[in-house]
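Pasting the sequence and the predicted coordinates here, then a few questions.
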Amino acid sequence: MEPDLFTAAAEERQEKEPSSSPLAVRMRPRTLDEVVGQQHLLKPGSPLRRLVGEASGPAGPSSVLLWGPPGTGKTTLAYVVSKATDARFVELSAITAGVKEVRAVIDGARRASGGYGKETVLFLDEIHRFSKAQQDSLLPAVENRWVTLIAATTENPYFSVISPLLSRSLLLTLEPLTDDDIRGLIRRALSDERGLGDAVALPEETENHLLRIAGGDARRALTALEAAAGAALDKGEPEIGLTTLEETVDRAAVKYDRDGDQHYDVASALIKSIRGSDVDAALHYLARMIEAGEDPRFIARRLMISASEDIGLADPTALQTAVAAAQAVAMIGFPEAALTLSHATIALALAPKSNAATTAIGAALEDVRKGLAGPVPAHLRDSHYKGATKLGHGQGYVYPHDLAEGIAAQQYAPDALKDREYYEPTRHGAEARYADAVEWTRKNLGRKRS
């Protein structure tokens, strides 16, 4: 039996009995104009609008790759394309489907096209989970336009999708939905007859908590809204109270305003707990920020700053860990990003601490701002241009690599700063070896302590 038979039956049932479908399904956009977010893909004349025939010009490839985090509308866009083009919509997941299922859909698409002129949109979710051989099986259908393939992935397609398929596809990058995007969707679901039809109200306090729960995921927001609305109506309540939402989704509302004092207070407490090496307190504040729906990129940025400000060369790998965490967070988003942030927070909290890098640049900047600069010593100036020799630039410079010790005892700083020492390393962790190194180099440079 072909998978599209199940899809067709489900769509027919939804049209006859809309209330039997989940709210997220009932509120699924029917046109591109109803799509929430992704405005960069929906501009007039965009490739997506050409694909559905809403704009002039060539439609382009018959294969589309949608790359973005969960809940940003990948399935929705595929469904809208099928509706706009009056095509059969068949959905497969690479987690459960294999080559056999793909071939069955392709065979069905060829029969539908040849038998009654009906085109097919094949939506393949999680395509990155398909092996190379499985992805190869899609190529004939794409090349011959037997189906319009819309494949979705949360992984970078340049690493997870085979080159022949990638080169034949229109790659569209979906951005995380903003709070305003989710808020608009929630309010539409409350008032629309396909949704809750004004059966219940949603106070601002409850709406804000619902936005935090959603974490940028439209599907999660509508699922939670539907459950809470049902609970409120069962109680005979005219609105969804905060307590009802908390009970329904089993998530307490965290007192945390991303634009207010709590945002800065909790972020400050996280960094100070890391600085103080209290890993448990740091994890507590991290959890509060995650639970309140804080932007994971903001947290990652704070960790990168902490790695240099409070750890520095006491553990040179701390910054590498923080940067890697920030890159991972940008790629995966919540909820999985919580694991990465926890990893980095623990590593930074338990690392040996040093603020020597912070105080060093602070002291150097202070001198510069006081006007302590002076001209660059003549032997260090650029000597590669015509006339530099006449000016004496570069003369007397000693090339350190020509010396056995690899260090030349010559003046590098301007005269006003020649004996200034900014970097004062601690003997914490790995910085102990830097302390030995700086002592040795200063001695061999012939420097006097200020």
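Perfect, thanks for sending it. If you're wondering where the values come from, they're calculated on a predicted model, not measured in any experiment. Numbering: from 1, shown residues only.

going forward, measure contacts between C-alpha atoms and count neighbours the same way
OK.

Run the chain-centre distance for the helix or strand that contains residue 79.
Here residue 79 sits within helix 74-84, counting by DSSP states H and E. Centroid separation between helix 74-84 and its chain, computed with Cα atoms, centre = their mean, to the nearest Å, is 24 Å.

next up, a second structure to put side by side with the first:
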Amino acid sequence: MEPDLFTAAADERQQKDPASSPLAVRMRPRTLDEVVGQQHVLRPGSPLRRLVGEGSGGPAGPSSVILWGPPGTGKTTLAYVVSQATQKRFVELSAITAGVKEVRAVIEGARRTSGAYARETVLFLDEIHRFSKAQQDSLLPAVENRWVTLIAATTENPYFSIISPLLSRSLLLTLEPLAEDDLRALLHRALTAERGLGNAVQLPADTEAHLLRIAGGDARRALTALEAGAGSAIAKGEPEITLGTLEEAVDRAAVTYDRNGDQHYDIASALIKSIRGSDVDATLHYLARMIEAGEDPRFIARRLMISASEDIGMADPTALQTAVAAAQAVALIGYPEARIVLGQVAVALALAPKSNAAYLAIDAALADVRAGLAGPVPPHLRDGHYKGAQKLGHAQGYLYPHDLPGGIAAQQYAPDAVHGKRYYEPTRYGAEARYADVVERVRARLRGDPPPQAPRDGGYSGDGESHKSGDQS
């Protein structure tokens, strides 16, 4: 059998001195059953298990796999486990440093190994989305002829980043960030396993919680941080990894924040109140604390959308559009890039002119409706598009605004119970200053008051001054 000198040397070194390898490498699963998380692709009878020969009928389906998911979700691990389970030679390349020349060399080596030693090769190609179309084309003959089992990993949407011929010949598996329970199980295994830390130190609950936060669903990051904290604790002669020791080791301060406790609501409240108070720096501080603590970015985006209507409203009607666009972007991209989007919209909302007039208006109208101030719809506003409506007097005497000068008809719209009620009281801040002028003129026209001098545009939006935004200060 053709010797794999680099792999053999690494395995021999790890066997002689296991501590020489990083903890994440030492704890790499050796079978599919040892893999933590990703149960949706590891269930009995799944295509991945059939690929390694488990279940009836042996291997089935495509011999190549594309693993799509964020960093630290086990893409390299799954590739390694497949090679171990199938007893195939494992070769790893990164599209960042390798090119067509290196890929062809691996393919030629795989063909020689298959012919001379009857041993097949697993080619793990990381960051395949960084390969150009021509570079990806070079993989097709090896995939079609099954000279290698290609396992390609990408953090980008494969439907946009991988050529169709390669995608159609591969099994696409989507990997998800590890849940906290998965990461917790992984940490406990690393703490106790002989090939891990072998119970050399203990992990208190507060330190564990911080480890889970900074891991962000990334197994590699969690194990790297655990190893750094354990190394520092052992060097100090401490029996456990204290929070302070871990902070020093990973050079990140623990955020006092409980996503399920009082701090969760306190920080979220402080964020919104800082936006309402137009303190952009405090806004960014609380936003950073929420992000650093691992708060769901969708929760933050929802709070910002509410603030855009509740605290800014008609003073800047585009604020809600900005917040909604941010929420959509956050849902599409997730962390870590979502922090950029959240930061942008938080700054925009904090610096926007403020008005809660629309928020107060709808609540005032709701209060009246709940108090029974509803009443029947005025007859002339009722539906007249059915037989017998005319006899009932419905839709009779209705004035069509588009037929009248200025587009306003002086007629009653609200029920008698609330006729004349003023719910919306606009401020003079930002863009709402214009609406304040508009609403007064419209209400006067609805009452039948004599119209003011017609504006140049023939409508009722006001003169030039009323178009200017007010100054909140």
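Looks like it came in fine. Note that this is a predicted model, so its numbers are computed, not measured.

returning to what we had before: what's the average distance for the helix holding residue 79 of the first structure when superposed on the second structure?
Following superposition, helix 74-84 of the first structure is found to deviate from the second structure by 2.0 Å on average (mean Cα distance after the TM-score superposition for the first structure).

can you list contacts of that helix?
Helix 74-84 of the first structure is contacted from outside by 28-32, 35, 51-53, 66-68, 88-89, 120-121, 123, 125, 150, 152, 174, using Cα atoms under 8 Å, 6 or more residues apart in numbering.

need the contact list for residue 295 of the second structure.
residue 259.

Roughly how far does it sit from residue 329 of the second structure?
For residue 295 of the second structure, the distance to residue 329 of the second structure equals 16 Å [Cα to Cα, to the nearest Å].

still on that earlier bit, identify those among the contacts of helix 74-84 of the first structure that sit within helices.
residue 51 (DSSP state H).

what residues are up against the residue lying closest to residue 448 of the second structure once chain neighbours are set aside?
Residue nearest to residue 448 of the second structure in three dimensions, not counting chain neighbours: residue 410, with 5.2 Å by Cα to Cα, 6 or more residues apart in numbering. If a contact means Cα under 8 Å, 6+ apart, then residue 410 of the second structure has 445-448 as its contacts.

Name the helix or strand for residue 327 of the first structure, please.
Using DSSP H and E, residue 327 of the first structure maps to helix 317-332.

Give me the contacts around the next helix-or-strand element following that helix.
With elements assigned by DSSP H and E, the helix or strand that comes after helix 317-332 of the first structure is helix 337-350. By Cα under 8 Å, 6+ apart, the surrounding residues in contact with helix 337-350 of the first structure are 273-279, 282-283, 286, 290, 296, 299-300, 303, 306-307, 311, 318, 321-322, 325, 328-329.

After superposing, tell me the mean distance of helix 337-350 of the first structure to the second structure.
Looks like 2.0 Å for helix 337-350 of the first structure (mean Cα distance after the TM-score superposition for the first structure).

Can you give me the buried ones in that helix?
Buried residues in helix 337-350 of the first structure, counted by 16 or more other Cα atoms under 10 Å: 337-338, 340-342, 344-349.

next one: stretch 57-66 of the second structure
Neighbour count says stretch 57-66 of the second structure has 59-60, 62-66 buried, by 16+ other Cα under 10 Å.

and which of the residues you listed is nearest residue 207 of the second structure?
Closest approach to residue 207 of the second structure among the buried residues of stretch 57-66 of the second structure (Cα to Cα): residue 66, at 35.5 Å.

ok, that closest one touching residue 155?
No - applying Cα atoms under 8 Å, one finds residue 66 of the second structure not in contact with residue 155, separated by 10.6 Å.

Run through the helices of the stretch 51-200 of the second structure in chain order.
In the stretch 51-200 of the second structure, the helices defined using DSSP state H, counting those that start in this stretch lie at 75-85, 100-117, 133-137, 140-144, 158-161, 164-168, 180-192.

which helices and strands sit right next to the third one?
When contacts are defined as 3 or more Cα pairs under 8 Å, 6 or more residues apart in numbering; DSSP states H and E, helix 133-137 of the second structure sits against none of the other helices and strands.

which of the helices of the stretch 51-200 of the second structure is buried the deepest?
Most buried of the helices of the stretch 51-200 of the second structure by mean neighbour count (mean count of other Cα atoms under 10 Å) is helix 75-85; its value is a mean of 21.

do you know how far residue 219 of the first structure is from residue 316 of the first structure?
When Cα to Cα is the yardstick, residue 219 of the first structure and residue 316 of the first structure sit 41 Å from each other.

More neighbours: those two, which one.
Legend: neighbour count by other Cα atoms under 10 Å for residue 219 of the first structure and residue 316, higher for residue 219 (20 against 16).

quick one on the thing from earlier: buried residues in the helix holding residue 327 of the first structure, which are they?
For helix 317-332 of the first structure, using 16+ other Cα under 10 Å, the buried residues are 317-319, 321-326, 328-329, 332.

same for it, what does it pack against?
On a contact count with 3+ Cα pairs under 8 Å, 6+ apart, helix 317-332 of the first structure meets helix 296-306, helix 337-350.

Check which residues of the first one are buried.
Think helix 296-306 of the first structure. Buried-residue list, helix 296-306 of the first structure, by 16+ other Cα under 10 Å: 296-297, 299-300, 302-306.

Output the contacting helices and strands for it.
Short answer (3+ Cα pairs under 8 Å, 6+ apart): helix 296-306 of the first structure packs on helix 261-275, helix 317-332, helix 337-350.

So what touches that helix?
So helix 296-306 of the first structure is contacted by 267, 271, 274-275, 290, 319, 322-323, 325-326, 329-330, 333-334, 337, 341, 344-345, 348 (Cα under 8 Å, 6+ apart).

and the spatially most distant residue from the centre of the second structure, helix, strand or coil?
Most distant from the centre of the second structure: residue 391, at 58.2 Å, with distances by Cα atoms, centre = their mean. Under the three-state scheme (DSSP: H, G, I helix; E, B strand; the rest coil), residue 391 of the second structure adopts helix.

need the contact list for the most centrally placed residue in the second structure.
Taking Cα atoms, centre = their mean, the centroid of the second structure lies closest to residue 334, which sits 2.4 Å from it. By Cα under 8 Å, 6+ apart, the residues touching residue 334 of the second structure are residue 297.

Then residue 227 of the second structure?
Residue 227 of the second structure neighbours (Cα under 8 Å, 6+ apart): residue 23.

Checking it next. Helix, strand or coil?
Applying three-state DSSP: residue 227 of the second structure is helix.

Next one: it from residue 209 of the second structure, what distance?
For residue 227 of the second structure, the distance to residue 209 of the second structure - Cα to Cα - is 16 Å.
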